[in-house]
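Chemist: okay, predicted coordinates and the sequence, questions at the end:
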Amino acid sequence: MQTTPENTETTEDVVDLLRAQHARIRDLFDEVMHPDGRSREDAFAELVRLLAVHETAEEEIVHPVARRLPGGDGIVDDRLAEEREAKELLAELEGMDTGDPRFLKSLDRLRMDVLTHARAEERYEFDRLRGQFSPTQLKGFAAAVRAAERTAPTHPHPGVETASKNLLAGPVAAVADRVRDMIRKARDNG
């Protein structure tokens, strides 16, 4: 069942944008859990990429803004801890064959962790952002998230969960990841 809204790429509000990405992540988990062979590999590659760029953008743009809200430090610290655990498991999964029987068990654990994390973000961070910032500000945050995603690493990098760490390590990791993606694509198409 597809839950991704049709306007993921054109939404103007950062909360709507991130919720739409969460829906796409849910859809991708379903796609990876069910098919076999090449379609599973393709869906998993898309899931890895979306999770990596999505989390990087949140870490660079959304979390620093949420820290400014009352109680924001605790909320963001909890989300960052969850993101690190998810990146560690995602990196482990990336090293596995999607046909390995352990893959689906680990993927299901990641799915539960990521979906729980997304619900916490939506409830404790996103709803508060919408209540504290104007539509113009939320539109500006959406533009900043999209810009951060265009230059974000496309694979998980555990230990890089803050805006400053992303800004220091992110560009090098992003270039390396994107070269790795091009090599994989050329190999798969060759």
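Modeler: All right, it came through fine. What you are looking at is a predicted structure, and each value in this text was computed from that prediction instead of being measured.
Chemist: could you use CA atoms for every contact and neighbour count after this?
Modeler: OK.
Chemist: correct me, but R111 touches F29?
Modeler: Yes. R111 is within contact range of F29, at 6.6 Å (criterion: Cα atoms under 8 Å).
Chemist: second one coming, line it up with the first:
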Amino acid sequence: MPGDRDPQDVVAFLTEQHARIRRLFDDAAGSRGHERAERFGELVRLLAAHEAAEEEIIHPFARGRIDGGEPVVEQRLEEEQAARRAVRALEDLDTGTPVFLERLARLRQDVLAHAEAEERYEFTHLRVAAGRDQLANLAKAVKAVQAAAPARPHPGTAPAAVRNGRS
């Protein structure tokens, strides 16, 4: 995504995006009016691009190269699907309502737990399974997918392809 530093490996790049996602949740919750809507829109765009790249590049790699990768990837895909549904429901709400803030707080908790699980169960194993050059190539592939990713998540589209081994 524009504005991100350019780490040389995919784990550093995606972990940095997790930190940016945390900040955007905080910014959206801590702002009001038009600014909250803008921060939430920015968050939705980053989540969509981030998850699209993981589903197309990272999860298939992890599934095939990490011992026990299949259940790890399946759990992450379930979490991503739940987040898509929650984002879709939030998009239908007025960002100024207490209900929006309550649901945003729940989404934040779920997305950050998902990010921690990725970092612990997927990313640490990627560093072992892939060499420096491969991590750099994966970062380039992730960035290319993100550049072409939709601005909003689309429930039910990418995970089926990943689940069936097509990417």
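Modeler: Ah, there it is. Everything quoted here is computed from the prediction, not taken from an experiment.
Chemist: skipping adjacent residues, who's closest to the alignment partner in structure 1 of E122 of structure 2 in space?
Modeler: Aligned counterpart of E122 of structure 2 in structure 1: E125 (TM-score structural alignment). Distances taken as Cα to Cα, 6 or more residues apart in numbering put A66 closest to E125 of structure 1, at 6.4 Å, once the chain neighbours are dropped.
Chemist: how close does the equivalent of that neighbour over in structure 2 get to G68 of structure 2?
Modeler: Taking TM-score structural alignment, A66 of structure 1 has A62 as its aligned residue in structure 2. Between A62 of structure 2 and G68 of structure 2 the computed distance is 9 Å (Cα to Cα, to the nearest Å).
Chemist: comparing these two, which residue is more hemmed in?
Modeler: Each of A62 of structure 2 and G68 has its neighbours counted (other Cα atoms under 10 Å); A62 has more, 23 against 12.
Chemist: can you pull the contacts of the more buried one?
Modeler: G69, E70, V73, E122, L126 (Cα atoms under 8 Å, 6 or more residues apart in numbering).
Chemist: rerun at 10 Å
Modeler: The contact partners of A62 of structure 2, by Cα atoms under 10 Å, 6 or more residues apart in numbering, come to 54, 68-70, 72-73, 121-123, 125-126, 129-130.
Chemist: please apply the same query to Y121 of structure 2.
Modeler: Counting by Cα under 10 Å, 6+ apart, Y121 of structure 2 touches A62, I66, G68, G69, V72, V73, R76, A115.
Chemist: stretch 71-90 of structure 2 vs structure 1, average offset?
Modeler: When structure 1 is superposed, stretch 71-90 of structure 2 averages 0.3 Å from its matched positions, counting by mean Cα distance after the TM-score superposition for structure 1.
Chemist: what does D78 of structure 1 correspond to in structure 2?
Modeler: Under the alignment (TM-score structural alignment), D78 of structure 1 maps onto Q75 of structure 2.
Chemist: same check, this time on R24 of structure 1
Modeler: By TM-score structural alignment, R24 of structure 1 lines up with R20.
Chemist: quick one: its match and L46 touch, right?
Modeler: Yes. Counting by Cα atoms under 10 Å, R20 of structure 2 does reach L46; the two are 8.8 Å apart.
Chemist: looking at the two, which is more packed in?
Modeler: Taking other Cα under 10 Å, R20 of structure 2 and L46 do not tie; L46 has more neighbours (24 against 15).
Chemist: what residue in structure 1 is paired with that one?
Modeler: So, by TM-score structural alignment, L46 of structure 2 is matched to L50.
Chemist: kindly report the same for V99 of structure 2.
Modeler: Using TM-score structural alignment, the equivalent of V99 of structure 2 in structure 1 is R102.
Chemist: what helix or strand does its match sit in?
Modeler: Using DSSP states H and E, R102 of structure 1 maps to helix 101-120.
Chemist: what distance do you get for L101 of structure 2 to H18 of structure 2?
Modeler: Using Cα to Cα, we find L101 of structure 2 at a distance of 20 Å from H18 of structure 2.
Chemist: what's stretch 136-146 of structure 1 aligned against in structure 2?
Modeler: Against structure 2, stretch 136-146 of structure 1 falls on residues 133-143 (TM-score structural alignment).
Chemist: so what touches that stretch?
Modeler: Residues from elsewhere that reach stretch 133-143 of structure 2, judged by Cα under 10 Å, 6+ apart: 1-2, 6-14, 49-58, 61, 126-127, 129-132, 144-147, 149.
Chemist: and whatever residue of structure 2 lines up with D13 of structure 1, what does it touch?
Modeler: By TM-score structural alignment, D13 of structure 1 lines up with D9 in structure 2. Going by Cα under 10 Å, 6+ apart, D9 of structure 2 touches R127, G131, R132, D133, Q134, L135, A136, N137, L138, A139, K140.
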